[in-house]
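Undergrad: sequence plus predicted model, see below.
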Amino acid sequence: MTEQFPHTATASTAPGASLPEHAAVQLDVAAARERIDRVRANIAQVIEGKDEQIRLALVVLLGEGHLLVEDVPGVGKTVLAKSLAASIDASVNRIQFTPDLLPSDVTGVAIYDQNARKFEFQAGPVFANIVIGDEINRASPKTQSAFLECMEEHQVSVDGVTHALPNPFTVFATQNPSEMEGTYALPEAQRDRFMARMSMGYPSLAAELKMVERRDQGDPVTQLRPVVSAAEVRAMIQVARSVYLAPVLQRYIVELARATREHDDIRVGVSPRATLHLLRAVKANALIEGRDFVIPDDITSLARAVFAHRLVLNSRSVRGAIGTAEAARVMDQIVQQIPTPTSA
């Protein structure tokens, strides 16, 4: 099942005014930070007391990655994704994953046009700037795998023809814990495509009280309006790419990755793709903090979110929520063991 989120264009003088798809925007670090703060404040109107989760979602967006949000039902996984999507004047599609969903329901299909006497490609819901994959682990592994090419290469191949996906392109996927009924474990290859994984957790007492007050007056997500355009997001991504990462910190990232491949408790460590994901994530995090350079804290604060979900532990009995917690513990242990660079 798919759902589209049409946006209402704002006035040309308003923050986040809609710009043509081809429009180019030039930003510096300060201007990019100002727009990032707009988005954070917009999302915080709906997601109360989850600053770290909002920050990580923005890290993934600006790092050109994809985010996996895993937690029990009803804690705001989809609301976070929808709130971020509503804050950007860009194309957004939501896919509700179910056991009977087919790969072509996600990517699209070639249909024969009898009048034109040729096949015409009908794009699927994956053709959007932001794709919300709701309960991704309720679909069959075959349908889950339809995302692989999309997430890595930002393209879809159907009947030998390649179709490019929009720019920017980010998948925000939610999933319930694997112990719950009707779920399928994500293949290792698919988990490796996600830049980061996080959980939402239950809200604090104060945050839940505010949620009750707001929801009593309607759905606050529907009241959000875009505060940045897709063109501005592309410009922010360019600024994030240009953030300086010193050679000593590049080496530190590689040492963390290599340590996962040599740890006694880990059967399969992280891939070189994960190394590159962490590199892009720490640059995006530095930009969110208003810096044009990376510091060691950027790396240590993101290593678990970027690496832990990719680890395959030695013990076959460690699965589900226990396995997730154990992988995070092992990753934290590795971060503590590898000496942190004291200067760049």
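TA: All right, it came through fine.

Undergrad: make it CA atoms for all contacts and neighbour counts henceforth
TA: Will do.

Undergrad: do a quick rundown of the strands in this structure.
TA: Chain-ordered strands for the chain, with DSSP state E as the definition, fall at 2-4, 67-70, 88-89, 92-96, 108-113, 118-123, 130-134, 155-158, 161-164, 170-175, 196-198, 228-229, 266-268, 312-313.

Undergrad: other SSEs contacting the last one?
TA: Under the contact criterion of 3 or more Cα pairs under 8 Å, 6 or more residues apart in numbering; DSSP states H and E, strand 312-313 touches strand 266-268, helix 320-337.

Undergrad: got the ones you listed as JSON lines, with mean neighbour count and distance to Asp134 columns?
TA: As requested, the helices and strands packed on strand 312-313 are arranged in JSON lines below (neighbours: other Cα atoms under 10 Å; distance: least, Cα to Cα, whole Å):
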{"stretch": "strand 266-268", "mean neighbour count": "16", "distance to Asp134": "28"}
{"stretch": "helix 320-337", "mean neighbour count": "16", "distance to Asp134": "19"}
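
Undergrad: Val59: which of those is closest?
TA: Checking those against Val59 by Cα to Cα gives helix 320-337 as the closest, at 19.1 Å.

Undergrad: just to revisit the earlier point, so which of the helices and strands packed on strand 312-313 comes closest to Ile43?
TA: For those, the distance to Ile43 is smallest for helix 320-337, at 26.8 Å, taking Cα to Cα.

Undergrad: elements contacting that closest one?
TA: helix 247-262, helix 296-307, strand 312-313.

Undergrad: another one to put next to it:
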Amino acid sequence: MTTRVSPSEYILRTPAIGPAIALVVAVVVFGLTTDTFLNVDNLSLVVQQSLVIGTLALGQTLVILTAGIDLANASIAVFSTLLIAKLAMTGTDGVVALLVGILAAGAIGCVTGGLVTGLRLPPFIVTLGMLTIVTAVSRIYAQGQSFPVTDGTLGWLGTTQYLFGQIEVTYGMAVMLAMFLGLWYALSRTAWGKHVYAVGNDPESARLSGIHVRRTVLSVYLVAGLIYGIAAWQALGRVPNADPNAFQLGNLDSITAVVIGGTSLFGGRGSVLGTLVGALIVAVLRSGLTQAGIDNLYQDVATGVLVIAAVAVDRFSRGRQR
């Protein structure tokens, strides 16, 4: 005998459904209340504006799935942009500079994961300290300067093409979509992905079932770091200038996208596809409110309310499942 599940219970059990509905509602509301929101050019711009935060949120999702959090992700990406741009300016080949920047971000992620797993320190404290360190190192390295990027490889993700002769798309959009699909496959179809969810749900039970918990968590921080390096590439494609003061709230925006996308801050529940929807919701909300003439401070208030509501729904749904 099968148990019937009500629509509300199905939404609570499927984290990405609620955010998808919220995204559709937001698009419809802003389409009806503003004159230009549904223009093809504006919708394309909204997606482009979500690229860097969406990529940062992808790495953040991995960390949060293990019941951790990464406050340093945006600062790691900014350091990577500075490293890439400065190397390119001093004559290093663009491809080499890009690889060095991505690997450096991965190395920082590995150090973070090593501190969390080796010393068993709380991820919040470790990444808070890493945020401070990497931000300071970035400013020392930049010496108060920004570095323009002229190398074609480094700006490649900002290259524009047109679908059907009207819809503006960039290579960055395709890369982000490919990353989300690739990580979705890794999390849902591989043993590594199952281990990530198991560790997030209950690390002790995961250990008893034969999962190497520390190795799994370390691999998550390493992969997340590499993703932050790709976010740096996305940033250089969007704005061909490496600035040590960029993305100061990128860590909070990425957490917002993850939480709104239905991933639980308590670990073990959520999906990268939900995060993609969450990143789009953040971009749609900011674009729509801006076109409606709402001040940026009120936009921050609205985003904060959404985050609190998303966490409350997650808490409620977990209580229902017990």
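TA: Great, that's in hand. Worth saying up front: this structure is predicted, and the values here are computed from it rather than measured.

Undergrad: superposing both, give me the TM-score.
TA: The TM-score (TM-score structural alignment, normalised by the length of the second structure) is 0.26; 138 aligned residues with a Cα RMSD of 6.7 Å.

Undergrad: coming back round to it: nearest to Gln238 of the first structure, out of the strands of the first structure?
TA: strand 228-229 (14.4 Å).

Undergrad: that older thread, which one of the helices and strands packed on helix 320-337 of the first structure lies nearest to Ile334 of the first structure?
TA: Nearest of these (Cα to Cα): helix 247-262, 6.9 Å.

Undergrad: helices and strands around that closest one, which ones?
TA: Counting contacts by 3+ Cα pairs under 8 Å, 6+ apart, helix 247-262 of the first structure is packed against strand 266-268, helix 272-288, helix 320-337.

Undergrad: okay, the angle between that helix and helix 320-337?
TA: Orientation check (axes from the mean of the first three to the mean of the last three Cα atoms, to 10 degrees): helix 247-262 of the first structure against helix 320-337 gives 130 degrees.

Undergrad: could you give the angle of helix 247-262 of the first structure to helix 272-288?
TA: Using the same axes, to 10 degrees, helix 247-262 of the first structure lies at 140 degrees relative to helix 272-288.

Undergrad: ok, Arg320 of the second structure - how many residues close by?
TA: Residues lying near Arg320 of the second structure (other Cα atoms under 10 Å) number 11.

Undergrad: that older thread, which one, of the strands of the first structure, ends up nearest to Ile322 of the first structure?
TA: strand 312-313 (11.3 Å).

Undergrad: circling back to that earlier point, let's have the helices and strands packed on helix 320-337 of the first structure in TSV, adding mean neighbour count and distance to Gly133 of the first structure.
TA: Shown next, in TSV, are those (neighbours: other Cα under 10 Å; distance: least, Cα to Cα, whole Å):
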stretch	mean neighbour count	distance to Gly133 of the first structure
helix 247-262	17	28
helix 296-307	21	19
strand 312-313	21	24
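
Undergrad: now distance to Ile288 of the first structure too, for these, in TSV please.
TA: Formatted as TSV, these follow (distance: least, Cα to Cα, whole Å):
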stretch	distance to Ile288 of the first structure
helix 247-262	18
helix 296-307	11
strand 312-313	31
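
Undergrad: which one, of the ones you listed, ends up nearest to Gln96 of the first structure?
TA: Of all these, helix 296-307 comes closest under Cα to Cα, at 24.5 Å.

Undergrad: hey, where'd the helices end up in the stretch 1-150 of the second structure?
TA: 7-13, 17-33, 40-49, 51-65, 73-89, 94-118, 123-142 (DSSP state H, counting those that start in this stretch).

Undergrad: tell me which other helices or strands the first one touches.
TA: Using 3+ Cα pairs under 8 Å, 6+ apart as the contact criterion, the neighbours of helix 7-13 of the second structure among helices and strands are helix 17-33, helix 296-321.

Undergrad: which of the residues in that helix are buried?
TA: Neighbour-count burial for helix 7-13 of the second structure flags 11-13 (criterion: 16 or more other Cα atoms under 10 Å).

Undergrad: that one: how far from the chain's middle?
TA: Remark: helix 7-13 of the second structure is offset 25 Å from the chain centroid, using Cα atoms, centre = their mean, to the nearest Å.

Undergrad: in TSV, list the helices and strands packed on helix 247-262 of the first structure along with distance to Met236 of the first structure.
TA: What follows is those, written out as TSV (distance: least, Cα to Cα, whole Å):
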stretch	distance to Met236 of the first structure
strand 266-268	34
helix 272-288	9
helix 320-337	29
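
Undergrad: Ala97 of the second structure is in contact with Thr81, isn't it?
TA: No: the criterion here is Cα atoms under 8 Å, and Ala97 of the second structure misses it with Thr81 at 9.8 Å.

Undergrad: looking at those two, which is more packed in?
TA: Thr81 (35 against 23).

Undergrad: distance check, that one against Met176 of the second structure.
TA: The gap separating Thr81 of the second structure from Met176 of the second structure is 17 Å, by Cα to Cα, to the nearest Å.

Undergrad: same deal with Ile308 of the second structure?
TA: 27 Å.

Undergrad: between those two, who's got more neighbours?
TA: Higher neighbour count among Ile308 of the second structure and Met176: Met176, with 22 against 14, using other Cα under 10 Å.

Undergrad: residue contacts, the more buried one?
TA: By Cα atoms under 8 Å, 6 or more residues apart in numbering, the contact set of Met176 of the second structure is 51, 54-55.

Undergrad: closest one of these to Phe316 of the second structure?
TA: Closest approach to Phe316 of the second structure among the contacts of Met176 of the second structure (Cα to Cα): Gly54, at 26.1 Å.

Undergrad: these two touch, right, that closest one and Thr256?
TA: No: using Cα under 8 Å, Gly54 of the second structure is not in contact with Thr256; the gap is 10.4 Å.

Undergrad: how many neighbouring residues does Asp51 of the first structure have?
TA: Here the count is done by other Cα under 10 Å, and Asp51 of the first structure has 14 residues near it.

Undergrad: any idea how many residues pack against the closest residue to it other than its chain neighbours?
TA: Leaving aside its sequence neighbours, Asp51 of the first structure sits nearest to Ala44 (Cα to Cα, 6 or more residues apart in numbering; 7.7 Å). Neighbour count for Ala44 of the first structure, taken as other Cα under 10 Å: 17.

Undergrad: how near is Ala44 of the first structure to Ile54 of the first structure?
TA: 8 Å.
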